[in-house]
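Q: Here is the input, now give the coordinates:
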Amino acid sequence: MKAAIALKPGRLPVYDDFAEPVAEPGEVIVHVTASALSQLARGRAAGHHYSATGQYPFVVGVDGVGRLDDGRRVYFLLPRSPFGAMADRTVVKNGQWLPLPEDLEDSTAAVLANPGMSSWAALTQRARLIDGETVLINGATGVAGKLAVWIARHLGAARVIATGRNEAVLGTVGADAEIPLGEDPEAFEAALHPHLASGVHVVLDYLWGASARSILVAAAKACPSGLPLRFVQVGSAAGSEVALPASALRSSAIQIMGSGLGSVSVHGLIGAIDGVLQAAAKARLSLDYRAVPLSDVSTTWAGEGQRIVYVPNPATVATGTYR
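A: So this is what the prediction gives:
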């Protein structure tokens, strides 16, 4: 079969022949129709992500959409290594796939699942959001951050506050308040203060780095005494480390936790993705995407901007937005 193959760290995946997967007891073969390019897929291929095995070669891609041998349309997550999602076929354990809603197109499901799961799992399984609470999304101008604004509201947030560096995009994400990140940490903390003083219950952090530090320091000073703000770390687009004053934690009721592979079980992630896909229409979840043939993987893998969905069968290639 044809597949996108990672040969070694630091090299772009290549489109070439790979061994056919054979299902073992408790597994199914999925005939892949769409797989979206995500930061997780890139990180694993490069060997940078904490969940990477370090064993090469392997087929890239962590999730996708396809059909079982009996024709059922399914979403699947984490195929058995060395098989991945970006191939004609892959092999997946039972419990790591779920049926798709009939009104959700394959590429649309593929493009929404991973970024939507990040906030759905963080809000429902880690922060355990309560109806009427206020949520702050740090990094709301990225793909996952934009969806997080809509998902937080769908899950019951009464107020959503968004931060981001791109002010033009920040004004379009649909938040109740927007706070530009800027280059001055003190100015950013000052802008945060009135919102935190009014009560922020949950922070979803897609950035880490300097902005996360500013939020934590500002929250320690401004949040009402005893308010257990839940700070959920989801991504690290702005840095992998934070130097945090110990007093920020001793002087506040801030709870810091992570959300991702490991802190949430695979079963939990599948449940979160099911929630996203079932709610896609009602929550008006949307992302622009460009579907391209899987054979173009080497020339499109490093691209930024519009989200890419790889399609093994070029006859189904299309560009679209789901609304």
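Q: Please make it C-alpha for all contacts and neighbour counts, starting now.
A: OK.
Q: Residue 237 and residue 205 touch, don't they?
A: No - Residue 237 sits out of contact with residue 205 when judged by CA atoms under 8 Å, with a separation of 9.7 Å.
Q: who has more neighbours, these two?
A: Ranked by neighbour count (other CA atoms under 10 Å), residue 237 and residue 205 place residue 205 first, with 28 against 14.
Q: do you know how far that one is from residue 306?
A: 22 Å (CA to CA, to the nearest Å).
Q: Residue 240 now?
A: Distance from residue 240 to residue 306, by CA to CA: 25 Å.
Q: go on, residue 225?
A: 43 Å.
Q: Can you list the helices and strands that the helix or strand where residue 108 lies packs against?
A: Using DSSP states H and E, residue 108 falls within helix 106-121. Contact partners of helix 106-121 among helices and strands, from 3 or more CA pairs under 8 Å, 6 or more residues apart in numbering; DSSP states H and E: strand 27-36, strand 63-67, helix 143-154, helix 266-279, strand 307-311.
Q: Just the residues contacting that helix, thanks.
A: 33-36, 38, 63-66, 75, 100, 143-145, 147-148, 151-152, 204, 234, 259-260, 264, 268-269, 272-273, 275-277, 285-287, 289, 291, 307-309, 321-322 (CA atoms under 8 Å, 6 or more residues apart in numbering).
Q: and residue 125, that's in a strand?
A: No - counting by DSSP: H, G, I helix; E, B strand; the rest coil, residue 125 falls outside a strand, being helix.
Q: residues in contact with it?
A: 264, 268.
Q: Same check on residue 199?
A: 134, 223-224, 227.
Q: Could you count how many residues lie near the residue nearest to residue 93 when sequence neighbours are not counted?
A: With sequence-adjacent residues excluded and distances taken as CA to CA, 6 or more residues apart in numbering, residue 93 is closest to residue 27, at 4.2 Å. When neighbours are counted by other CA under 10 Å, residue 27 registers 17.
Q: Sequence B follows; please return its structure for comparison with A:
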Amino acid sequence: MRAAVVRSFDHPPRYEEFATPEPTGDQVLVDVLAAGLHPRVRSGANGSHYTSDGRLPLIPGVDAVGRLPDGRRAYFVADDDAPGTMADQALLDPRRAVPLPDGADPVVVAAAMNPAMSSWVALRRRVSFTPGQSVLVLGATGNAGQMAVQIARHLGASRVVAAGRDAGRLETLTDLGATALVTLAGDPEQAAARLGEAAADVDVVIDYTWGAPTQLAIPALLTRRTDRSAALDWIQIGSTAGADITLPSFVLRAANLRIMGSGQGSLTAAGIVAELPALIEELAAGTLSAAARAVPLAEVERAWTAPVEPGRRLVLTPTA
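A: Predicted coordinates:
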């Protein structure tokens, strides 16, 4: 088969011949219709993701929409030990697959499921989120953050504070459900102060930044809370601003702060997959907005480094 193949962590994948994977157990070999080029895929392909084992060559891709031998279409998440999905064919494990509703666009599903899944699963599985609570999305101007704003409102958030650096994209989030906007541009201390003023009393933080913005934001929010004993669930999902923070010990004693992660390992694969049918239904119905651009898999090397319009996700289509 033809596939995107990584032979060096220092070079983008190349389109070349690769051995077709052999199904084992309940796995099914499917024709790939669309596979999203997510940040998670990029970090796996350059060896920087925390699940990387350093083995090469590899086929990137963590999920896809595929066509089964009987013609049915399904969205699926690749097994951890299976080749990736950026290929003509890939292995589908029925335990990690969800049928596509009639009329669902495979390119839109492939583009949106990964970024949408992060906040959808976090709010439905990692915390006891209830309608009427309020949410801060830290890093709201990225693709996943934009989806998180929509999902928080869809799940019943009474307030959604959206914080991000991209001023142009930040302004668009009001139409997607944000009730307050906070820019993270400029002086970091001043940005943290703005966050504290706007979001001190939120119930949940969905954090895609970590690093310096989070390090400053945690004390800024906690020291301004009306009731410090009220629980604040801080869900760490991404680390676009840095992998580490320094957390003063006093904030853990002086407020009811609960920090947790949401991702591979903090949730079972079965738990994640159980949430996918409802999310796919919302995407198919157009409840959640997602922008995608399809690119033929044969152009993967060029697409890997080409600039992408903000807010749009690349989807590789082997059958294009």
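Q: Send over the TM-score of the superposed chains.
A: Overlay of the two chains. TM-score (TM-score structural alignment, normalised by the length of structure 2): 0.94; 313 aligned residues with a CA RMSD of 1.5 Å.
Q: looking at the helices and strands packed on helix 106-121 of structure 1, which is closest to residue 217 of structure 1?
A: Checking these against residue 217 of structure 1 by CA to CA gives helix 143-154 as the closest, at 21.7 Å.
Q: how close does the following helix or strand past that closest one sit to structure 2?
A: Counting by DSSP H and E, the next helix or strand C-terminal to helix 143-154 of structure 1 is strand 159-164. Compared with structure 2 after fitting, strand 159-164 of structure 1 has a mean deviation of 0.5 Å; criterion: mean CA distance after the TM-score superposition for structure 1.
Q: Contact partners for the alignment partner in structure 2 of residue 144 of structure 1?
A: Counting by TM-score structural alignment, residue 144 of structure 1 corresponds to residue 144 in structure 2. By CA under 8 Å, 6+ apart, the contact set of residue 144 of structure 2 is 115-116, 118-119.
Q: how do these look in structure 1, which are kept?
A: With the contact criterion set to both residues aligned by TM-score structural alignment, their matches' CA atoms under 8 Å, the contacts of residue 144 of structure 2 that also touch in structure 1 are 115-116, 118-119.
Q: what's the neighbour count on residue 262 of structure 1?
A: Around residue 262 of structure 1 there are 10 residues (other CA under 10 Å).
Q: Give the aligned equivalent of it in structure 2.
A: Checking TM-score structural alignment: residue 262 of structure 1 goes with residue 265.
Q: quick one: that match from residue 129 of structure 2, how far?
A: For residue 265 of structure 2 relative to residue 129 of structure 2 (CA to CA), the value is 21 Å.
Q: now do residue 25 of structure 2
A: According to CA to CA, residue 25 of structure 2 and residue 129 of structure 2 sit 37 Å apart.
Q: So if I had to pick from the two, which one is more boxed in?
A: residue 129 (20 against 6).
Q: need the contact list for residue 65 of structure 2.
A: So residue 65 of structure 2 contacts 32-35, 73-76, 106-107, 109-110 (CA under 8 Å, 6+ apart).
Q: Adding distance to residue 220 of structure 2 and neighbour count, write these out as CSV.
A: Converted to CSV, those look like this (distance: CA to CA, whole Å; neighbours: other CA atoms under 10 Å):
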residue, distance to residue 220 of structure 2, neighbour count
32, 46, 27
33, 46, 26
34, 42, 34
35, 40, 33
73, 47, 23
74, 44, 23
75, 41, 27
76, 40, 27
106, 42, 22
107, 40, 24
109, 37, 26
110, 37, 29
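Q: who touches stretch 264-280 of structure 1?
A: Here stretch 264-280 of structure 1 has contacts from 77, 95-98, 100-101, 104, 109, 112-114, 116-117, 120-121, 125, 286, using CA under 8 Å, 6+ apart.
Q: Now do the SS call for residue 300 of structure 2.
A: helix.
Q: if we can go back for a sec, show me which of the contacts of residue 199 of structure 1 are buried.
A: By neighbour count, with 16 or more other CA atoms under 10 Å, the contacts of residue 199 of structure 1 hold 134, 223-224 as buried.
Q: would you turn the residues you listed into a markdown table with distance to residue 16 of structure 1 and secondary structure?
A: Putting those into a markdown table (distance: CA to CA, whole Å; DSSP: H, G, I helix; E, B strand; the rest coil) gives the following:
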| residue | distance to residue 16 of structure 1 | secondary structure |
| --- | --- | --- |
| 134 | 49 | strand |
| 223 | 55 | coil |
| 224 | 58 | coil |
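Q: tally of neighbours for residue 51 of structure 1?
A: By other CA under 10 Å, the burial measure for residue 51 of structure 1, its neighbour count, is 12.
Q: do residue 102 of structure 1 as well
A: 9.
Q: quick check, it in a helix?
A: No - assignment of residue 102 of structure 1 by three-state DSSP gives coil, placing it outside any helix.
Q: how about it, what does it touch?
A: Taking CA under 8 Å, 6+ apart, one finds nothing in contact with residue 102 of structure 1.
Q: What of residue 152 of structure 2?
A: 119-120, 123, 135, 160.
Q: just residue 222 of structure 1 next, same as before
A: 193-194, 196-197.
Q: cool, and residue 173 of structure 1?
A: Here residue 173 of structure 1 is in contact with 140-141, 146, 149 (CA under 8 Å, 6+ apart).
Q: go again using 6 Å as the cut-off
A: residue 146 (CA atoms under 6 Å, 6 or more residues apart in numbering).
Q: name the element it belongs to?
A: With DSSP H and E as criterion, residue 173 of structure 1 is part of no helix or strand.
Q: What's the local residue count around the counterpart of residue 248 of structure 2 in structure 1?
A: Aligned counterpart of residue 248 of structure 2 in structure 1: residue 245 (TM-score structural alignment). Counted with other CA under 10 Å, the neighbours of residue 245 of structure 1 add up to 11.
Q: just residue 62 of structure 1 next, same as before
A: 25.
Q: My guess is it contacts residue 78. True?
A: Yes - with contact defined as CA atoms under 6 Å, residue 62 of structure 1 reaches residue 78; the gap is 5.0 Å.
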